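1. From the sequence below, what's the structure:
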Amino acid sequence: MCENSDLELAVKGLPGKIAAGSGWRQFSLNVYNSSDKDVSDVYYFAGASFDKDGMELIKSRQVTLQAYNEELNTWDDLVDQEGNAVGYVGESSKIEAGYEVDIKLRLNVKASAPAGTAFTLGAGFYTGDEDCSGFADVSYKFEIVPAGTNTVGTEPQEGGKAPVPSEKPTESTVPAVTGALAETGSSSTMPMFALAGGAAVALGVGAMFVVRRRQAGSEA
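-> Now for the predicted structure:
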């Protein structure tokens, strides 16, 4: 029988305005299981679009997204078969109650990207358990500004929908995600901007977990 659980989803580390041609900017996706139930077979994704509904996908040649592969110690492009900046960034066989995962991401707004254009960057997850499934995402609106513009102190606006890859991944095509230690009772990566909490997902029986348990008094 399926039961609901809360996975808290957050993105942090990016300003609200990003200058074209300013190089790589690193940020992170954090997923924290604040419930007392385990969540199994969790797949994480990220993507960028010009519209708030996550449908008008941005080409990777304009805004390049990459995810850090913990298994190979490499940065991998997030790009689909049409050259769009969207893809899966990792998977966890199980997130136990009170555990969390952190996924390193980065983006590069190319010099050719149109200044003055707004775009939506989103990330999310879905659970692929055979008996139960669930989905949640969080997204933010950013503005591409001319090269040399000071973007310090700007913050993105929450809203919209995260672009979703058109094909579901398999364990053989998506790297396993390791976790980070944090203080007990709350996410170690409370975002620079809003947190998407209370994402109802389904639970099932998991395999070997790939995240580490939180420990009291430790730091991320």
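
2. Every contact and neighbour count from this point should use C-alpha atoms.
-> Fine.

3. Which strands or helices does the host helix or strand of residue 144 pack on?
-> Residue 144 belongs to strand 134-145 when assigned by DSSP states H and E. With contacts defined as 3 or more Cα pairs under 8 Å, 6 or more residues apart in numbering; DSSP states H and E, the packing partners of strand 134-145 are strand 4-12, strand 17-19, strand 118-127, strand 157-158, strand 196-202.

4. Switch those strands over to TSV; also include distance to residue 150.
-> Below are the helices and strands packed on strand 134-145 laid out as TSV (distance: least, Cα to Cα, whole Å):
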stretch	distance to residue 150
strand 4-12	19
strand 17-19	8
strand 118-127	17
strand 157-158	18
strand 196-202	28
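
5. So which of the ones you listed is nearest residue 149?
-> For these, the distance to residue 149 is smallest for strand 17-19, at 6.1 Å, taking Cα to Cα.

6. counting contacts, what elements does the closest one pack onto?
-> With contacts taken as 3+ Cα pairs under 8 Å, 6+ apart, strand 17-19 sits against strand 134-145.

7. got the angle for the strand it packs on vs strand 4-12?
-> Orientation check (axes from the mean of the first three to the mean of the last three Cα atoms, to 10 degrees): strand 134-145 against strand 4-12 gives 10 degrees.

8. What is the distance between strand 134-145 and the centre of its chain?
-> Here strand 134-145 shows a centroid-to-chain-centroid distance of 9 Å under the convention Cα atoms, centre = their mean, to the nearest Å.

9. for comparison, sequence B:
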Amino acid sequence: MKLCRPLAVAAAVAVATPVVLLTAAPALAAGASTAQTQNQPTYAELVKAAADAQKAYEEAVIAKEEGQKKLKAALDSLDSDTHPLKAATIAADKAAKEAAGAKEAAEKAVADAEAALEAAQSDTEKAEAQRAFEAAEIDLAKAVEAKQEADATAKEARTALDDARVAAVREYSVVQDAPEKALKAKKAAEEALATAKECVRENGLTSLAVGLPSKVVAGTTVDFTLRVTNGTERTLTVDPLAFFHVDGEHRGEKSHLEVEWSNGSGWQALNGNEPEHIAHIDSMKPGERSDVKLRMKVASVAQAADAFALFAGDASDAYNPCVLGPMKRYDFELLPVGSKTGPADEAKPGRPGENDDKRPDAAKPGTDTGPSAQGGASKQAAATGTGADGNLAETGTSSAMAPLALAGAVTVVLGAGAVFAVRRRKAADNV
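-> Got it, this is the predicted structure:
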């Protein structure tokens, strides 16, 4: 009885095991360079490895169950008197037993003949007793030889039966441990995939507002640019994130700010007070820059209020479905109709949040001015793509659940919660 499928499964497990020993980038770690990813499995390869390991485990479990059934059937069959090997053993044992009885009878006949020879008186009686004794000894020799042959045949029959039982058990042993090995491979593959799913920080992926004024008068329209730069060593698929909020306004209600964006193919409106990904960039090579046009209209009925905008780059590449660039916050004011603004008024990344000292990646207040609205940047910002002021906490994994660095409780509730949810949803969509 052959177990072809179990053997194939065992072989598949052995082949699949080395694949799942590969690992992916750690959560929210700095993005790997091109050199570092040359020998790293892609996310698609990790997905396939996990799927293959899952399938191998399922097949190993089924193969073991089938192997158990086949082993029991094989052993039951070998224990049946009708099985050729068992029948041969029974017949050989019977023949050996009969041969042993014949030998015992021959031994007794020799003993009796020897006693008769000793008791004989006359020469005639002695001659007859001698002939009987010699004949008995010949019969005993034949009986001994017959018993030896019968014993050997019985031993061969029992060995053949035992070998068949051992072969059945050995065949089952091939798949007996396969589920355990396949489960280890499956867990390793799942862990590698889970690691790859965790969000990776890329400080070089910057999203900066260029030309956003710090004061906007009601009833006016402001044009500015969101400049997305891939300052990393990786080719990325980028979805810039934009969010605008006016103090006193709540999610779901009509805002006094109407914001539209364009990548050169018409204008599209942002969804009110909801954070949104805009201007999908399918392939952004290292060093490339893309400008997204933004247009902000302020309703004439708008009253004086504080407002802010958040910008960040959410991305993915062949190795990570979730890559997060630093988030920038720009504070600006809404002024009533007829207010005057000076030409030098421009928005800059906002003040550091109250949780900066709780985030190991956050700069302390006052250490850097951050990039300006016109695209200027300090030396630190130019080198890393980040500035201390307005560089918000990255979100996207459980390790980033600390409150975002936004100023004020209202901002934390309305801004951080909404943006966190959108970035997490985007990361999940890329998986």
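
10. TM-score of the superposed pair?
-> Put the two chains on top of each other and the TM-score (TM-score structural alignment, normalised by the length of the first structure) is 0.63; 163 aligned residues with a Cα RMSD of 3.1 Å.

11. Give me the contact list for the strand holding residue 144 of the first structure.
-> Applying Cα atoms under 8 Å, 6 or more residues apart in numbering, the contact partners of strand 134-145 of the first structure are 9-11, 15-20, 52, 109, 113-128, 156-162, 196, 199-202.

12. Just the buried ones from the residues you listed, in PyMOL syntax?
-> Per 16 or more other Cα atoms under 10 Å, the buried members of the contacts of strand 134-145 of the first structure correspond to this PyMOL selection:
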select buried, resi 9+10+11+15+16+17+18+19+20+52+109+113+118+119+120+121+122+123+124+125+126+127+128+156+158+159+160+161+162+196+199+200+201+202
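
13. And the contacts of stretch 226-241 of the second structure?
-> 33-34, 202-210, 275-294, 310-317, 385.

14. again, only using 6 Å
-> Stretch 226-241 of the second structure is contacted from outside by 33, 204-209, 276-278, 280-292, 311-317, using Cα atoms under 6 Å, 6 or more residues apart in numbering.

15. Can you turn the buried part of those residues into a ChimeraX selection?
-> Remark: buried members of the contacts of stretch 226-241 of the second structure, expressed as a ChimeraX selection using 16+ other Cα under 10 Å:
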select :204,205,206,207,208,209,276,277,278,284,285,286,290,291,292,311,312,313,314,315,316,317
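
16. Next up, the contacts around the equivalent of residue 213 of the second structure over in the first structure.
-> With TM-score structural alignment as the criterion, residue 213 of the second structure lines up with residue 15 in the first structure. When contacts are counted by Cα under 6 Å, 6+ apart, residue 15 of the first structure touches 154, 155.

17. Please repeat the previous calculation with a cut-off of 10 Å.
-> Contact partners of residue 15 of the first structure, counting by Cα atoms under 10 Å, 6 or more residues apart in numbering, are 25, 27, 142, 143, 151, 152, 153, 154, 155, 156, 192, 193.

18. count of residues packed around the closest residue to the last one other than its chain neighbours?
-> Looking back up the chat, that one is residue 193 of the first structure. Spatial nearest neighbour of residue 193 of the first structure, excluding adjacent residues (Cα to Cα, 6 or more residues apart in numbering): residue 12 at 6.7 Å. Look at residue 12 of the first structure: counted by other Cα atoms under 10 Å, it has 17 neighbours.

19. excluding its backbone neighbours, what's nearest residue 275 of the second structure?
-> residue 243 (4.4 Å).

20. Relative to residue 58 of the first structure, how far out is the counterpart of the one you found in the first structure?
-> In the first structure, residue 243 of the second structure lines up with residue 47, judged by TM-score structural alignment. Relative to residue 58 of the first structure, residue 47 of the first structure is positioned 8 Å away (Cα to Cα, to the nearest Å).

21. on that earlier part again, confirm for me that the residue nearest to residue 275 of the second structure is in contact with residue 269.
-> No. Contact criterion Cα atoms under 10 Å: residue 243 of the second structure and residue 269 do not qualify, at 12.0 Å.

22. what about those two, which has more around it?
-> Each of residue 243 of the second structure and residue 269 has its neighbours counted (other Cα under 10 Å); residue 243 has more, 22 against 14.

23. Helix, strand, or coil at the more buried one?
-> strand (DSSP: H, G, I helix; E, B strand; the rest coil).

24. so who does it touch?
-> Contacts for residue 243 of the second structure were tallied using Cα under 10 Å, 6+ apart; they are 259, 270-277, 308-312, 329, 415, 418-419.

25. Of those, which are reproduced in the first structure?
-> Shared with the first structure under both residues aligned by TM-score structural alignment, their matches' Cα atoms under 10 Å, the contacts from these are 259, 270-271, 273-277, 308-312, 329.

26. Just say helix, strand or coil for residue 181 of the second structure.
-> Residue 181 of the second structure carries the three-state label helix when classified by three-state DSSP.

27. er, residue 254 of the second structure actually
-> Following three-state DSSP, the label given to residue 254 of the second structure is coil.

28. what about the closest residue to it other than its chain neighbours, distance to residue 112 of the second structure?
-> Closest residue to residue 254 of the second structure apart from its sequence neighbours, by Cα to Cα, 6+ apart: residue 272 at 6.5 Å. Look at residue 272 of the second structure and residue 112 of the second structure: by Cα to Cα, they are 121 Å apart.
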